[in-house]
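> what follows is a protein structure lacking sequence information:
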């Protein structure tokens, strides 16, 4: 039972990360937690792509090297690009959350739907 499950460990972890991230995105009203949930979801997707690109006994494709199974470097390069984009999106989202907090005094999405004067009266 442990052997077949050990081969699928990255996929199980990826499903857990994506599920936890999606749950936080949907359930929580705190914008900071929503940004963290988005990061969890992205990490799960990254893990799926990297785990799918693994080839047992594979080698890097070098010019002039003959034979053997090769590992496709394209998924790894795509994930590196996605990580850079993910960091940029996270930085932008964090900057927006800081700006929203400075303007409205709250980071709760349900309180942002109220008019500005109601939020100021509450404080």
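Looks like it arrived, so ask away. None of these values were measured; they are calculated from a predicted model.
> C-alpha only now, for contacts and for neighbours.
Fine.
> where's residue 13, which helix or strand?
Assigned by DSSP states H and E, residue 13 falls within helix 9-27.
> tell me the buried residues in that helix?
Within helix 9-27, the residues that qualify as buried are 10-11, 14-15, 17-22, 24-25, counting by 16 or more other C-alpha atoms under 10 Å.
> same question for stretch 98-107.
98, 100, 104-107.
> what sits up against that stretch?
Stretch 98-107 is contacted by residues 30-32, 97, 112, 116, 119-120 when judged by C-alpha atoms under 8 Å, 6 or more residues apart in numbering.
> among those, which ones are buried?
Buried by 16+ other C-alpha under 10 Å: 30-32, 97, 112, out of those.
> and the furthest pair within these?
Maximum pairwise distance among those (C-alpha to C-alpha): 13.7 Å, between 32 and 112.
> okay, one more to line up with it:
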């Protein structure tokens, strides 16, 4: 492994780490930036798998003993660029719409998820909670 390969591996790893870190944030703009960084990391990884820089592409009249650059990762990188651009455009439209409706790009807590989480926490730490069957139609609990 050469120094260039090691540096590029660290750069790709750093881009993936930064992209996933941004995806875990509650701000939709940071999620969008995380998707963009992940797209760039994937493209760089695909281009690195194509071979060392400066190697000529496959030519019909070249000798069989020469090393060639693999064209498949380059084609996959072009496809990944188009897909990333489409996803970025969709997410940008969603972020813009969320900004128009709410005035901010912060993702709200899901009330149902929070309720289920507190029920599970209570069930693990204390006595069982009363259910809907334990209550009379008038709202009073049975004794």
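Nice, thanks for sending it over. Given the structure is predicted, the values throughout are model-derived calculations rather than measurements.
> that older thread, between the buried residues of stretch 98-107 of the first structure, which is closest to residue 40 of the first structure?
Of the buried residues of stretch 98-107 of the first structure, the one sitting nearest to residue 40 of the first structure (C-alpha to C-alpha) turns out to be residue 107, at 19.5 Å.
> need the counterpart of that closest one in the second structure.
Matched to the second structure by TM-score structural alignment, residue 107 of the first structure sits across from residue 105.
> wait, a strand at residue 66 of the first structure?
No. Counting by DSSP: H, G, I helix; E, B strand; the rest coil, one finds residue 66 of the first structure to be coil, located in no strand.
> counterpart of it over in the second structure?
Using TM-score structural alignment, residue 66 of the first structure pairs with residue 63 in the second structure.
> near its match, how many other residues are there?
Number of residues near residue 63 of the second structure (other C-alpha atoms under 10 Å) recorded here: 8.
> how big's the offset between the lengthiest helix in the second structure and the first structure?
Ordering each helix of the second structure by length in residues (DSSP state H) puts helix 71-102 first. Here the mean offset of helix 71-102 of the second structure against the first structure after fitting is 0.7 Å, by mean C-alpha distance after the TM-score superposition for the first structure.
> part of a helix, is residue 51 of the second structure?
No. Using three-state DSSP, the secondary structure at residue 51 of the second structure is coil, not a helix.
> tell me who's in contact with the equivalent of it over in the first structure.
Using TM-score structural alignment, the partner of residue 51 of the second structure in the first structure is residue 54. Counting by C-alpha under 8 Å, 6+ apart, residue 54 of the first structure touches residue 71.
> before we move on, what about the one 5 residues further on?
For residue 59 of the first structure, the residues meeting the contact criterion (C-alpha under 8 Å, 6+ apart) are 68-71.
> give me the buried subset of those residues.
Among the contacts of residue 59 of the first structure, those buried by neighbour count (16+ other C-alpha under 10 Å) are residue 71.
> in helices, which of the contacts of residue 59 of the first structure appear?
Among the contacts of residue 59 of the first structure, no member lies in helices (by DSSP H).
> measure the residue most central in space within the first structure to residue 2 of the first structure for me?
Note on the first structure: the residue nearest the mean C-alpha position is residue 42, at 1.8 Å, using C-alpha atoms, centre = their mean. Residue 42 of the first structure sits at a distance of 28 Å from residue 2 of the first structure (criterion: C-alpha to C-alpha, to the nearest Å).
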